[in-house]
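A.B. asks: Got a predicted model here, sequence first, then my questions.
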Amino acid sequence: MSWLRLACTLLLGLSLGGPAFAATACPPAPTQASPEQSAAWGRQAQDRGLLYRISRDGRDSFVYATMHIGRPEWAYPGPKLQAALKRVDVLALELDLSDAATLQVLSRPPAHAPDLKLPPALRKRLDAQARLACLPAGALAGQHPLMELSTYTVLAARWDGLDPSFGQELLLSLWAREQGLPIIGLEDAASQQRALIPGDAKLALLSLQKGLDQLEQGRVRPLMKRLAQAWAQGDLATMQDYARWCDCIEDAQDRADFIRLNDERNPTLAAGIEAKHAQGKSVLAAVGALHLSGQASLLKQLRQRGFVVEQLHPGPR
């Protein structure tokens, strides 16, 4: 559950920069590649993640399953993804962070959830995670505590060389802007906030405590590392089995949260892809890889809407 929450957090435009705490050992910064190294990575780029062609009405669109953290060498699209990018008219992301209205919603506390008053002990634990993440005091002031936690969680992956700076959505957005390719959002910001943050303060506090427990006990980094490896290898089976092996779904409430964060968002994502495709536009929809899992996966939703789905990468094993 925590990984789903943190993965979506990376689409909410949080500012993660700023000076580090002097008293805290910080994870190494990503390697700054030389022009020669960048050129070599570009020439040797491999297809990673999962790429599908979806066809209807005599026209092709594409679904690309992404990871919200990555390594520098993952910044370069492989041959099949490059070919798809050259064919499409629109890049569709879960949220379009270049949209002013979206950013305005995200800059305010969620309208559906009351202010979460944290007990001093819980606030102290959350602030400790800010120091461990090497964020300056007040860097995330005004954010909902659950969004704070998600940010600290994803930043912990930097110790394993996985950085949000190399998340696929961010890199695809940069590429699209350079090419003049329009970007659209498949969800609206308020709906995504409702999926990420419980409206019930008691449930929000419970989720915060569980997430902090997982982070403090060192259970999150191995989870993210395994997911990243599965994504890079195009291992959908491991990602689909996430709910079993993540050791993060402990009770009925956790299962309900998982469904709300993943399955229940898929019809909206599918409807957005279908609507743009029906307008005569070829779409590359880049969505978090876990949306391809579950009983109501995005690909199942698209098949139900009459799309023929063909996996392009990885090929048959």
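C.D. replies: Here it is on my side, so go on. All of these numbers come straight from a predicted model, not from anything done at the bench. Numbers count the residues shown, from 1 in each chain.

A.B. asks: contacts and neighbour counts: CA atoms only from here.
C.D. replies: Will do.

A.B. asks: where's the residue nearest to residue 154 when sequence neighbours are not counted, which helix or strand?
C.D. replies: Leaving aside its sequence neighbours, residue 154 sits nearest to residue 6 (Cα to Cα, 6 or more residues apart in numbering; 6.1 Å). Using DSSP states H and E, the element containing residue 6 is helix 2-9.

A.B. asks: which is the next helix or strand following that helix?
C.D. replies: Heading C-terminal from helix 2-9 (DSSP H and E), you reach helix 35-43.

A.B. asks: ok now the helix or strand following that following helix, how far from the chain's centre?
C.D. replies: Downstream of helix 35-43, the next assigned helix or strand under DSSP H and E is strand 50-56. Mean C-alpha position of strand 50-56 versus that of the full chain (Cα atoms, centre = their mean, to the nearest Å) differs by 20 Å.

A.B. asks: Comparison target below:
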Amino acid sequence: MRLKQLAVALLAVCGLAATAQAAVCPNPIPTPLTPAQLAKVGSERGFLWRISHGKTQSYLYGTIHANRVEGSALGPQVRSALQASRQLVLELDLDDASVSQQLMAGMQGKANVPAAVKARYQAQLARLCLPNALLEQLDINFLMVTLTLLDAQLAGVEGSYGTENVLLQLAKQRQLPVKGLETVAEQLAALKDDGELSLAQHEQALTMLENGHGRQQLLKLVDVWNRRDWATMSQYRSWCECENTAEDRAAMVRLLDERNPRMAQRIDALLREGQANFIAVGSLHLVGEHGLPNLLRQLGYKVEPVNLPAASK
């Protein structure tokens, strides 16, 4: 189901969703984390790997792009790994103004929703305090992700509490250099469909918003990450209901399988520079035979889970 696939890529629209809200919206725009919240040491969350390259050690961390505020407090092992690193590497450096501008430009378009479902889209926009004008301003893919993110906000899950935002803020405090693994064009290509959605795809996505099933699936993903339940995370594609059709499977290939080898090659190039890197990408990029830990092992690196269940190996 398309809405669930797009939820995997929430990072790309976290800033847009916040700025799109109307001032009278009952869902308040998220308050940035305070210095005290950033400094708070929480329980271990997410999935941390140690990468050995020569005499240097780097880290690979599986993140969650949106979370509850209590999930934003990183644990001591993750903080120690970041402290030991000389550079933070993310999928995209969203603190770079040019990157954010390119993303915003790439999200623009016209939703081109069929007349048969336009009223249902308008009802969802009204429920989430968004203007109908977004139907004429956003590409349909990013309209769906914006609706998904704001719907999750009703349950306290927000992009501002996602791991990348926390890591960026901590890196700025330390004046740690930040680098992106991908270009904006590459991420946009992965997120967008080549053609228009069918009426059936629109109806399925709307039904998930209307009955709350999409939110439930996203909340499960957030819960799995916070509990560090690698066994369940590693089986995501068996329970996400996101590969039921050929279109669904093609979208997942674009979002994960086609990006991982490119990421692995670029991580390899960074590691060859000989400095310690803290590399943070969405957790689903770490899963399975085609996940980054396995791809990096194939490139000759020793990649070990840090205090994760044996199943993560």
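C.D. replies: Received, thanks. Here the structure is a predicted model, which means the values were calculated and not measured.

A.B. asks: Fetch the TM-score of the aligned pair.
C.D. replies: Remark: TM-score between the superposed chains equals 0.87 [TM-score structural alignment, normalised by the length of the second structure]; 308 aligned residues with a Cα RMSD of 2.9 Å.

A.B. asks: show me what contacts the residue nearest to residue 154 of the first structure?
C.D. replies: Residues near residue 6 of the first structure by Cα atoms under 8 Å, 6 or more residues apart in numbering: 147, 149, 150, 151, 153, 154.

A.B. asks: Would you list which of these are kept in the second structure, in the original numbering?
C.D. replies: Retained in the second structure: 150, 153, 154, out of the contacts of residue 6 of the first structure (criterion both residues aligned by TM-score structural alignment, their matches' Cα atoms under 8 Å).

A.B. asks: Could you look up the SS state of the spatially closest residue to residue 1 of the first structure that is not a sequence neighbour?
C.D. replies: Once flanking residues are discounted, residue 1 of the first structure sits nearest to residue 258: 5.6 Å by Cα to Cα, 6+ apart. Secondary structure, DSSP: H, G, I helix; E, B strand; the rest coil: residue 258 of the first structure is helix.

A.B. asks: Tell me the counterpart of residue 258 of the first structure in the second structure.
C.D. replies: In the second structure, residue 258 of the first structure lines up with residue 252, judged by TM-score structural alignment.

A.B. asks: what does residue 169 of the second structure align to in the first structure?
C.D. replies: So, by TM-score structural alignment, residue 169 of the second structure is matched to residue 174.

A.B. asks: Pretty sure that match sits in a strand.
C.D. replies: No. Residue 174 of the first structure is assigned helix when assessed by three-state DSSP, not a strand.

A.B. asks: ok so, going back, check contacts around the match of residue 258 of the first structure.
C.D. replies: 5, 242, 243.

A.B. asks: Mind checking what secondary structure the second one has?
C.D. replies: Classification of residue 242 of the second structure using three-state DSSP returns coil.

A.B. asks: Tell me which residues touch the residue nearest the centre of the second structure, please.
C.D. replies: By Cα atoms, centre = their mean, the second structure has its centre lying nearest to residue 65, at 3.6 Å. For residue 65 of the second structure, the contact set (Cα under 8 Å, 6+ apart) comprises 9, 10, 11, 159, 162, 163, 164, 282.

A.B. asks: want to throw those residues into JSON lines with distance to residue 75 of the second structure and neighbour count?
C.D. replies: Putting those into JSON lines (distance: Cα to Cα, whole Å; neighbours: other Cα atoms under 10 Å) gives the following:
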{"residue": "9", "distance to residue 75 of the second structure": "24", "neighbour count": "21"}
{"residue": "10", "distance to residue 75 of the second structure": "23", "neighbour count": "23"}
{"residue": "11", "distance to residue 75 of the second structure": "21", "neighbour count": "23"}
{"residue": "159", "distance to residue 75 of the second structure": "19", "neighbour count": "27"}
{"residue": "162", "distance to residue 75 of the second structure": "14", "neighbour count": "23"}
{"residue": "163", "distance to residue 75 of the second structure": "12", "neighbour count": "27"}
{"residue": "164", "distance to residue 75 of the second structure": "14", "neighbour count": "26"}
{"residue": "282", "distance to residue 75 of the second structure": "17", "neighbour count": "23"}
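
A.B. asks: Is the corresponding residue of the second structure for residue 61 of the first structure in a helix, a strand, or coil?
C.D. replies: Mapped onto the second structure by TM-score structural alignment, residue 61 of the first structure lines up with residue 58. Assigned by three-state DSSP, the conformation of residue 58 of the second structure is strand.

A.B. asks: quick one: the strands in the stretch 201-313 of the second structure?
C.D. replies: 277-282, 302-305 (DSSP state E, counting those that start in this stretch).

A.B. asks: between the longest one and strand 47-53, how big is the angle?
C.D. replies: Taking axes from the mean of the first three to the mean of the last three Cα atoms, to 10 degrees, strand 277-282 of the second structure and strand 47-53 form an angle of 140 degrees between their directions.

A.B. asks: where exactly do the helices run in the stretch 51-200 of the second structure?
C.D. replies: 76-83, 97-107, 115-127, 140-153, 163-174, 184-191, 199-211 (DSSP state H, counting those that start in this stretch).

A.B. asks: I'd like to know which elements the fifth one is packed against.
C.D. replies: If contacts are counted by 3 or more Cα pairs under 8 Å, 6 or more residues apart in numbering; DSSP states H and E, helix 163-174 of the second structure sits against helix 35-39.

A.B. asks: Correct me if wrong: residue 97 of the first structure contacts residue 103.
C.D. replies: Yes. The pair formed by residue 97 of the first structure and residue 103 meets the contact definition of Cα atoms under 8 Å, at 6.4 Å.

A.B. asks: Burial check on the alignment partner in the first structure of residue 141 of the second structure, number of neighbours?
C.D. replies: Structural alignment (TM-score structural alignment) places residue 141 of the second structure against residue 146 in the first structure. Look at residue 146 of the first structure: counted by other Cα atoms under 10 Å, it has 25 neighbours.

A.B. asks: who touches the residue nearest to residue 146 of the first structure when sequence neighbours are not counted in this structure?
C.D. replies: Nearest residue to residue 146 of the first structure, sequence neighbours excluded (Cα to Cα, 6+ apart): residue 208, at 5.9 Å. Contacts of residue 208 of the first structure were listed using Cα under 8 Å, 6+ apart, and they are 145, 146, 149.

A.B. asks: shouldn't residue 136 of the first structure be in contact with residue 18?
C.D. replies: Yes. Using Cα under 8 Å, residue 136 of the first structure makes contact with residue 18 at a distance of 6.3 Å.
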